[in-house]
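Novice: Sequence first, then the predicted structure, then my questions.
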Amino acid sequence: MMQISIDSASNKHSLINVMHRFIAAANNMDETIMVPSLLRDMPLEEQSKSQVENNNNEPPSLNKQRDMYEHYLLLKSIKNDMEWGMLKREMSSGASFLEMAMKQEEQKPVTGEIPVDNNTDLEHQFHFHLKGLFGVLSKLTLQADDLTNRYKREIGAANFMR
């Protein structure tokens, strides 16, 4: 059985650490949001200044979630997929994000390029996907933290109005 060295797990730039940060943020979000239905009809448009500054070079993302409640459910679903993997999805017969991505990849048109041996560029593919995974997990962590903080503000404002 392979063991993870303590040095790699304690490195703040390790994939394991980035995964733990997202899961911790999602758990905090889940523990803080006691009444998720309050998130219904709250638009996602409010973003922290740090996110806006970080996204200056990126085109504006189109959030398919219409409100914070759907975004909350998405973050919980991703966390569950990370913790339980494909087994839980197979048992419930639902399609995971990985399965949907694979189906989209299969539907891409043939471009006429010469097929490349799968083993020739594995290191490049690994680093490409690792970089993408770091970016996605970092953004998801920020989104979970932002959703938690916004919920706290909304609930705090409601408590003062009584």
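Specialist: Noted; the coordinates are in hand.

Novice: For the rest of this, base every contact and every neighbour count on C-alpha atoms.
Specialist: Fine.

Novice: Could you pull out the helices in this protein for me?
Specialist: Applying DSSP state H to the chain gives helices spanning 6-10, 15-32, 49-54, 68-92, 97-106, 122-160.

Novice: Comparison target below:
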Amino acid sequence: PLQILDSSLTTAIAKYSKAARNMEQMVLFPSLLRDVPQEDQASDEGRDLYDCYVKLKAIRMSLEQGLVPEDKEADGKITTAFSGEMFYHHFKGLSTVLNQLTQESNVLTSKYKDLLGVAQ
């Protein structure tokens, strides 16, 4: 079960990284995103697509650079203070967030293409 969760999380991270990199490669002029409102203003009140772009890029870089060092035992296994149920709860939340970030990256890329008049 833990291997399945690990594989699923790895897949979610890879999908997000791919979507965010695609976004970065497409958005050659991030300043064009200034003052373009986000579709869902409920979560980021008053923010534009430029703010969203900066956030998504920073999250990708943090994920790939690994800001949080792993706590390893002498035998190389990662230690955890979570019970199985608590771990699953946090894992599910992280997976949900990664999926949302992937979707945001894809939407932002599509909107940028629309701004430039690029066919999708």
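Specialist: The structure has been received and is ready for your questions. As the structure is a prediction and not an experimental result, all values here were calculated from the model.

Novice: sorry, back to before: and the helices of structure 1, which is most packed in?
Specialist: Each of the helices of structure 1 was scored by mean neighbour count; the highest is helix 15-32, a mean of 18, by mean count of other CA atoms under 10 Å.

Novice: how close does that one sit to structure 2?
Specialist: In the superposition against structure 2, helix 15-32 of structure 1 averages 0.3 Å from its aligned positions (mean CA distance after the TM-score superposition for structure 1).

Novice: Tell me the counterpart residues of that helix in structure 2, please.
Specialist: Under TM-score structural alignment, the match for helix 15-32 of structure 1 in structure 2 covers residues 9-26.

Novice: what sits against the residue nearest the centre of structure 1?
Specialist: Closest to where the C-alpha atoms of structure 1 average out (CA atoms, centre = their mean) is residue 140, at 3.8 Å. The contact partners of residue 140 of structure 1, by CA atoms under 8 Å, 6 or more residues apart in numbering, come to 22, 75.

Novice: let's see it at 7 Å
Specialist: Residue 140 of structure 1 makes contact with residue 22, according to CA atoms under 7 Å, 6 or more residues apart in numbering.

Novice: Mind telling me what it corresponds to in structure 2?
Specialist: Residue 140 of structure 1 maps onto residue 101 in structure 2, by TM-score structural alignment.

Novice: Quick one: residues contacting residue 36 of structure 2.
Specialist: Residue 36 of structure 2 touches 48-49, counting by CA under 7 Å, 6+ apart.

Novice: Could you find the counterpart of it in structure 1?
Specialist: Under TM-score structural alignment, residue 36 of structure 2 pairs with residue 42 in structure 1.

Novice: how near is its match to residue 148 of structure 1?
Specialist: Between residue 42 of structure 1 and residue 148 of structure 1 the computed distance is 13 Å (CA to CA, to the nearest Å).
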